[in-house]
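Trainee: Sharing a sequence plus its predicted fold:
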Amino acid sequence: MANGGPAPGGPAIAVLGSANMDLVAYVPVAPRRGETMTGRDFRTVPGGKGTNQAIAAALAGGRVTMIGAVGDDAFGPRLRDALAGCSVDTAGLRTVPGPSGTAHIVVDDEGGNSIVVVPGANATVTALTPGDERRIAAAGALLLQLELPMAGVLAGAEAAGAHGVPTLLTPAPAVPLPDGLLARTDVLLPNEHEAAALTGHRDPHRAGRALLDAVPEVVITLGAAGSLYFARGAEPVTVPAAPVRAVDTTAAGDTFAGALAVARGEGRPMAAALAWATAAAALSVQHTGATSSMPARAEIDTAARRPGPTPSR
């Protein structure tokens, strides 16, 4: 995909999250337990949900700063360079002794994936430094995920709340969320499986309504079916996605989150922001890899202008 730096004057976004090197094997069909099979390709791609969202937001036009940690191994400089190469500020990315985080990913010919994450350096991010808090306070939004220790995520959310910075939380991997974190979350961004795990409701409409008891806004992503938006005191909004052939869905949700943060930061109405983020995610699944699949702003704008479904109630 084409790379592009942030647009001058774009919205300021801080990302507190993981940095992993993705070790990606491509296979016709995912192996069953105990089965060995021959893959058709293997790649190492900078990733981690924090890195993914930071790069997605930067390519979509945001001025992005990344807060997290990498190891002092060979992967650390590659992860840092990948972020810097997309104009992400890496001053908040610590280097700590030991290995960087890794994600071991199997992608099948239908574009589906299974992932094993080994945290590595990410496990050391249990608190903020004074510099981290300043970076969050200077942002217009904070993107959070759950590949860091919960103590670190909660510290970031508390700092954002103290400085009036809106938080967008992707609850992945899905784990029970502390009340203190939910109380400091402005927009919750689960996929349909995460929403079901959090609420016990497989119906995304029921799950979304249930989640509104804890947070003011919820966006449930539905893969090829688009997304659902819920806000207190309003009717749900369905945002369909254009039909595309998925090659690799690894970073679709992170692409969506990064683009949505930019669109909201630019003051777009929520339905329009969701449609734009959905166009970005649809572009990402048509290419392999995580950060390597993410579209630049001009590509998103072009895709979003194509005739097709529009947001509807």
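Mentor: Looks like it arrived, so ask away.
Trainee: use CA for all of it now, contacts and neighbours both
Mentor: OK.
Trainee: Show me what the helix or strand hosting Ala91 packs onto, helices and strands only.
Mentor: For Ala91, the host element (DSSP states H and E) is strand 89-96. Secondary-structure packing of strand 89-96 (3 or more C-alpha pairs under 8 Å, 6 or more residues apart in numbering; DSSP states H and E): strand 63-71, helix 75-85, helix 130-137.
Trainee: closest to Pro295 out of these?
Mentor: helix 75-85 (14.4 Å; C-alpha to C-alpha).
Trainee: Please identify the buried residues of the closest one?
Mentor: Neighbour-count burial for helix 75-85 flags 75-76, 79-80, 82-84 (criterion: 16 or more other C-alpha atoms under 10 Å).
Trainee: take a look at this one as well, against the first:
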Amino acid sequence: MTGPSRVVVVGDLITDVVAMLAGPLAPGSDTPATIRVSGGGQAANTAAWLAAQDVPVTLVGAVGDDGAGRDRVAELERAGVDCAVEVHGDAASGTVIVLATGAERTMVTERGANLRLTAAHVERAVAAAPDAAHLHLSAYPLLDAASRPAGLRGLAVARERGLTTSVDAASAAPLRRIGAAAFLSWVRDVDLLLVNADEAAVLAGGLDPAAQARALSASARRVVVKRGEAGAVWVDRSATVGVAPARRVAVVDVTGAGDAFAAGLLSAWLGGADPRAALARAGDLGALAVSTVGARPAA
């Protein structure tokens, strides 16, 4: 009996500075908070959650030649992630400041060395993983012109090698800046597109979630709309529709919940699960993620 096939995850590796605010932010003054520094980045988080499910996984990304970058790679390797990370001496590793208040979080981002991720490095990393069956792209590389060639090359080389592909749309604000038409042209015919409610509104307009997913399935073969407390919807081009309610848990920190959801979805779907079972597994990991502080599985 063979185990799960390798997943190559392409995208950002970040240091998260998470501030759990004790109350509303007091502009121009002090707001008490619990502050934690940990590994983050949508792609790195998804890779860590995949590794926690015993899925062989390679993260392809970039860091600076600094202590933060070395720490981020080391902690992923301890978690079981194979790291194909290029080091850039002329840029600092990326950092995100996360202001979290229960079910809401606001991110202040410096992508740093993640902007230096190169198409050549992505191509070499995929070639160095001959056991890979799937490539998952966090869309952050696509959303900046500097790193866009790397993201596009990742999808292209995956298709050339016969890998299935998925894309997480990443973030509503940069999607809005670049426009739906451009983004959907870049991800055309990916096997799976993941969007949250805000991203779905940017890309498909103010429709109901099932209608948004159906509209987006003109670009991607399968679409999952993540709706937080309202659950998730799956639509594919064969008109299959799956709906899953959210798990009812006490929310501590939503940072990384979507990344955990993506990992659960991918591990189940790539293992042959049907849409409802894949959504259920995704919901389980998302619920686990919001129950703790930080974006990664517990050590």
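Mentor: It's in. Since we're looking at a predicted model, the values are computed, not measured.
Trainee: quick one: which of the helices and strands packed on strand 89-96 of the first structure is nearest Asp301 of the first structure?
Mentor: So among those, strand 63-71 is nearest, using C-alpha to C-alpha, at 17.8 Å.
Trainee: Can you check which part of the second structure the closest one sits on?
Mentor: Mapped onto the second structure using TM-score structural alignment, strand 63-71 of the first structure covers residues 56-64.
Trainee: Relative to the whole chain's centre, how far out is that stretch?
Mentor: 13 Å (C-alpha atoms, centre = their mean, to the nearest Å).
Trainee: Over to stretch 160-173 of the first structure?
Mentor: 13 Å.
Trainee: got it, and stretch 14-24 of the second structure?
Mentor: On C-alpha atoms, centre = their mean, the centre of stretch 14-24 of the second structure falls 19 Å from the chain's centre.
Trainee: which parts of the match of strand 63-71 of the first structure are buried?
Mentor: 56-64.
Trainee: from those, which single one is nearest Arg116 of the second structure?
Mentor: Of these, the one sitting nearest to Arg116 of the second structure (C-alpha to C-alpha) turns out to be Ala62, at 6.8 Å.
Trainee: Residue in the second structure paired with Ile115 of the first structure?
Mentor: Per TM-score structural alignment, Ile115 of the first structure is aligned with Met107.
Trainee: should've said Ile220 of the first structure
Mentor: Checking TM-score structural alignment: Ile220 of the first structure goes with Val225.
Trainee: which residues in the second structure form helices?
Mentor: 42-52, 67-78, 119-127, 148-160, 172-178, 180-186, 197-204, 209-216, 257-270, 275-290 (DSSP state H).
Trainee: picking that back up, for the buried residues of helix 75-85 of the first structure, give me JSON lines that also has distance to Ala14 of the first structure.
Mentor: Shown next, in JSON lines, are the buried residues of helix 75-85 of the first structure (distance: C-alpha to C-alpha, whole Å):
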{"residue": "Phe75", "distance to Ala14 of the first structure": "22"}
{"residue": "Gly76", "distance to Ala14 of the first structure": "20"}
{"residue": "Leu79", "distance to Ala14 of the first structure": "17"}
{"residue": "Arg80", "distance to Ala14 of the first structure": "16"}
{"residue": "Ala82", "distance to Ala14 of the first structure": "17"}
{"residue": "Leu83", "distance to Ala14 of the first structure": "13"}
{"residue": "Ala84", "distance to Ala14 of the first structure": "14"}
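Trainee: okay, among those, which ones form the most distant pair?
Mentor: Phe75 and Ala84 (14.4 Å).
Trainee: wait, what's in contact with the residue nearest the centre of the second structure?
Mentor: The centre of the second structure sits closest to Gln42, judged by C-alpha atoms, centre = their mean, with a distance of 3.9 Å. Applying C-alpha atoms under 8 Å, 6 or more residues apart in numbering to Gln42 of the second structure gives the contacts 11-13, 138, 170, 256, 259.
Trainee: Lovely, talk soon.
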